[in-house]
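>>> Dropping a prediction and its sequence here:
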Amino acid sequence: MEQNLPFNVDSLLVFSKVVECRSLSKAAQLLGMPKSTVSRKLTKLEEDLGAKLLRKNTHQISVTDLGERVYSHSMKILAEANGIRALVEGGKQEPQGGLRVAIPTFIGIDYAARVGVTFLSNFPKSQLDIRLVDYLAHPIKDGYDVVFGIGPLRDSTLIARKLFTLDCFLCASTDFLAQLPEPLTTPSQLNHLPFIDCDFLGSPHKLQLARGRRRVEISPLVRARANNFQICKQYILEGLGVGIMPRQIICSGELQQGTILPVLPDWSPESVEVHMIYPFQLSFSNLISAFYKIAQQIITENSERP
């Protein structure tokens, strides 16, 4: 078995930053090294691999097809390397210090509170400041160490680690369903019923549902809107309309009790990926790694508890 890698892992970091920035100068600035060093490491990486990864001219940098594939793999390698370093650092020193965190309101007070209590209980030398926000916060511009966000990451100065996927489903209260003139069997029926909008994807006027490969689009009549799952759950429990809830949090107890029932269970709304986002320079913070593990732990416990 070959023991020596044909390239330096540090060169992958340089290559990845150049791909994200499409600029040697910007990548060099982010990495805190001279532009000449960035260029030299890129040349060495291509020589070691025996393949062209980038096309450079005086105006721009483009990535070859092979370079795109190498970039995809390099991100996984770097994530593992970061994890190893955080693990080693975490073993040397107890996480300590202050952490300022922004969590979207729609995720909910209960989840944020359980994460905060567990984190502070496990790490007595830490301080935590959690803010529930109703906008997409930026760690650097808004003064946070960590933010929870959804959607693709467009800032190459940040790191995004996936926390969990909210698998959402259509639901309504038993009382609401009982008073309907006919059972709900097709998505088109939802166009004529009051809808509870949780507003976590920007309040689209149209809602896409999927069943296997088939997609349909509906335009429900929004009766109520809130940027918090607990508020929307209460609306649904009171029989005010059909809504969308995540399976892992908020209403697992109501599902078991039968006070909230799935609607059109074969049809699924778009799932929501939630990431923990923080500045690149905090990549090796064992305090952030500890918070990440707690945030994952609580979502798992929420999924399993009755």
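Thanks, I have it. Numbering: from 1, shown residues only.

>>> From here on, just use CA atoms for contacts and neighbour counts.
OK.

>>> Buried residues in the helix or strand containing residue 294, which are they?
Using DSSP states H and E, residue 294 sits in helix 286-304. Neighbour-count burial for helix 286-304 flags 286-292, 294-295, 298-299, 302-303 (criterion: 16 or more other Cα atoms under 10 Å).

>>> any idea which of these is closest to residue 203?
residue 299 (24.4 Å; Cα to Cα).

>>> need the contact list for the residue nearest to residue 206 when sequence neighbours are not counted.
Once flanking residues are discounted, residue 206 sits nearest to residue 219: 4.7 Å by Cα to Cα, 6 or more residues apart in numbering. With contact set as Cα atoms under 8 Å, 6 or more residues apart in numbering, residue 219 has these partners: 190, 191, 205, 206, 207.

>>> Next up, a structure to set beside the first:
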Amino acid sequence: MQTYGQSARRRLSLLEPRVNHLLAIRAFVRVAESGSFTRAADHLGMPRSTVSKLVADLEQHLGVKLMQRTTRKAVVTPEGADYYASVMPIVLDLDETEERVRGKRLTPRGRLRVDVPSSFAKHFLIDRLPDFRRRYPELQLELGMSDRTIDIVGEGVDCAIRVGELRDTSLIARRLFTATTALAASPSYLAHKGRPLTAEDLRQGHDLVGYFFAATSRTVPIQLEKDGVKTQLAQFAILANESSGHIDMMAAGLGIGQSILPMMQPFINDGRLVTLLDDWLQPSMDYHLIYPANRHQNGRLRAFVDWIVAAAVVN
């Protein structure tokens, strides 16, 4: 018959591995980030031998090798990299929660995944990122640059920039700015084909450069309006499914296209593009920062949201 003391000791023996399991995960994360058991031990304030045993116990628990150990460094295995990507957000959220409970503000650190359209990255965001890095040097920024519409939740992305109409109402959206579009072409193209003066001129002897969405193959028409008369043009000589490349093709002299004016501004400033039909109304596009509702308390995301909202001033 089991005594109360034996029962209590048995419960403690079951509890201790659970407590050590969380500590082992923390130890593994620090070793993976620093590449060294010694540096991880210094960070955690415990002996190197303890950190090594915690990681070894975690590997035994999982039944996989997480680290390749040498005398100089520790390198994560492919399985370790996958495990790190899964547990790192949990560890960071736990750290932030603990610091908040203690009444302290934790410096944002760890990985932040942001997805942006290519032209936004190239002509707006990248030049401003050194300021973000100076403010938050402990954040590792992973910047996805394409016009592909990703599944933010499914692909584990923290936030994304979207242009135009928002369709997913389950996400939190912060409007950054509204940008106008403009019709433009290169000086070399205009010297060869002539400068259009009306929307109808575009139908007569001009090559149009279009943009289409790769996922749906939907083509975006050129839209113009004057004196209440609206014109749409969708007969393109060449199309691109990437916004930065679309502008590059216009600058290369392939034809006349309509794109977002602030993203074309560097080309206009250095004379590679000339705007056309400036007295015609052309569409405007809203830029939004979107992210899942359950991540709004994440310190890493909060830092980026506050920074980009302040930085989003279109010149």
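On my side now, so go ahead. Bear in mind the structure is a predicted one, so any value in this text is a computation, not a measurement.

>>> Out of the buried residues of helix 286-304 of structure 1, which comes closest to residue 157 of structure 1?
For those, the nearest to residue 157 of structure 1 is residue 288 (16.4 Å; Cα to Cα).

>>> what do we get in structure 2 for the closest one?
In structure 2, residue 288 of structure 1 lines up with residue 301, judged by TM-score structural alignment.

>>> isn't that match right next to residue 295, touching?
Yes - with contact defined as Cα atoms under 8 Å, residue 301 of structure 2 reaches residue 295; the gap is 7.4 Å.

>>> What ranges does the stretch 201-315 of structure 2 have for its helices?
Ranges of helices in the stretch 201-315 of structure 2, per DSSP state H, counting those that start in this stretch, are 243-251, 261-269, 299-311.

>>> now the stretch 1-150 of structure 2
4-34, 37-44, 48-62, 78-101, 118-120, 129-135.

>>> Compare those and give me the one nearest residue 244 of structure 2.
That would be helix 118-120 among the helices of the stretch 1-150 of structure 2, by Cα to Cα, at 4.4 Å.

>>> Check the mean deviation of the closest one from structure 1.
With mean Cα distance after the TM-score superposition for structure 1, helix 118-120 of structure 2 departs from structure 1 by a mean of 3.3 Å once superposed.

>>> Go ahead and measure how far that helix is from the middle of the chain.
12 Å (Cα atoms, centre = their mean, to the nearest Å).

>>> residue ranges of the strands in the stretch 51-200 of structure 1, please?
54-56, 61-63, 97-104, 126-133, 146-150, 158-166, 168-173, 194-197 (DSSP state E, counting those that start in this stretch).

>>> Mind putting these into CSV with mean neighbour count?
Output for the strands of the stretch 51-200 of structure 1, formatted as CSV (neighbours: other Cα atoms under 10 Å):
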stretch, mean neighbour count
strand 54-56, 15
strand 61-63, 16
strand 97-104, 19
strand 126-133, 15
strand 146-150, 24
strand 158-166, 17
strand 168-173, 22
strand 194-197, 23
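
>>> Could I get those strands in JSON lines, plus columns for distance to residue 186 of structure 1?
Listed next are those as JSON lines, based on distance: least, Cα to Cα, whole Å:
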{"stretch": "strand 54-56", "distance to residue 186 of structure 1": "50"}
{"stretch": "strand 61-63", "distance to residue 186 of structure 1": "46"}
{"stretch": "strand 97-104", "distance to residue 186 of structure 1": "32"}
{"stretch": "strand 126-133", "distance to residue 186 of structure 1": "36"}
{"stretch": "strand 146-150", "distance to residue 186 of structure 1": "29"}
{"stretch": "strand 158-166", "distance to residue 186 of structure 1": "23"}
{"stretch": "strand 168-173", "distance to residue 186 of structure 1": "12"}
{"stretch": "strand 194-197", "distance to residue 186 of structure 1": "15"}
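
>>> between those, which one is nearest to residue 80 of structure 1?
Comparing the strands of the stretch 51-200 of structure 1 under Cα to Cα, the one sitting nearest is strand 158-166, at 11.5 Å.

>>> Tell me the residues of structure 2 aligned with the closest one.
Going by TM-score structural alignment: strand 158-166 of structure 1 matches residues 171-179.

>>> so how much does the matching stretch differ from structure 1 once superposed?
Stretch 171-179 of structure 2 versus its aligned partner: 1.5 Å mean (mean Cα distance after the TM-score superposition for structure 1).

>>> And residue 79 of structure 1, how close does it get to residue 262 of structure 1?
From residue 79 of structure 1 across to residue 262 of structure 1, the span is 37 Å (Cα to Cα, to the nearest Å).

>>> quick one, which of those two is more surrounded?
Just comparing residue 79 of structure 1 and residue 262: by other Cα atoms under 10 Å the higher neighbour count belongs to residue 262, 18 against 14.

>>> In contact with the more buried one, which residues?
169, 170, 171, 172.

>>> Now list whatever residues contact both of residue 301 and residue 295 of structure 2.
residue 158.

>>> of the contacts of residue 219 of structure 1, which stay in contact in structure 2?
Contacts conserved in structure 2 for these, using both residues aligned by TM-score structural alignment, their matches' Cα atoms under 8 Å: 205, 206, 207.

>>> Kindly reformat those residues as a markdown table containing neighbour count.
Output for these, formatted as a markdown table (neighbours: other Cα under 10 Å):
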| residue | neighbour count |
| --- | --- |
| 205 | 10 |
| 206 | 12 |
| 207 | 13 |
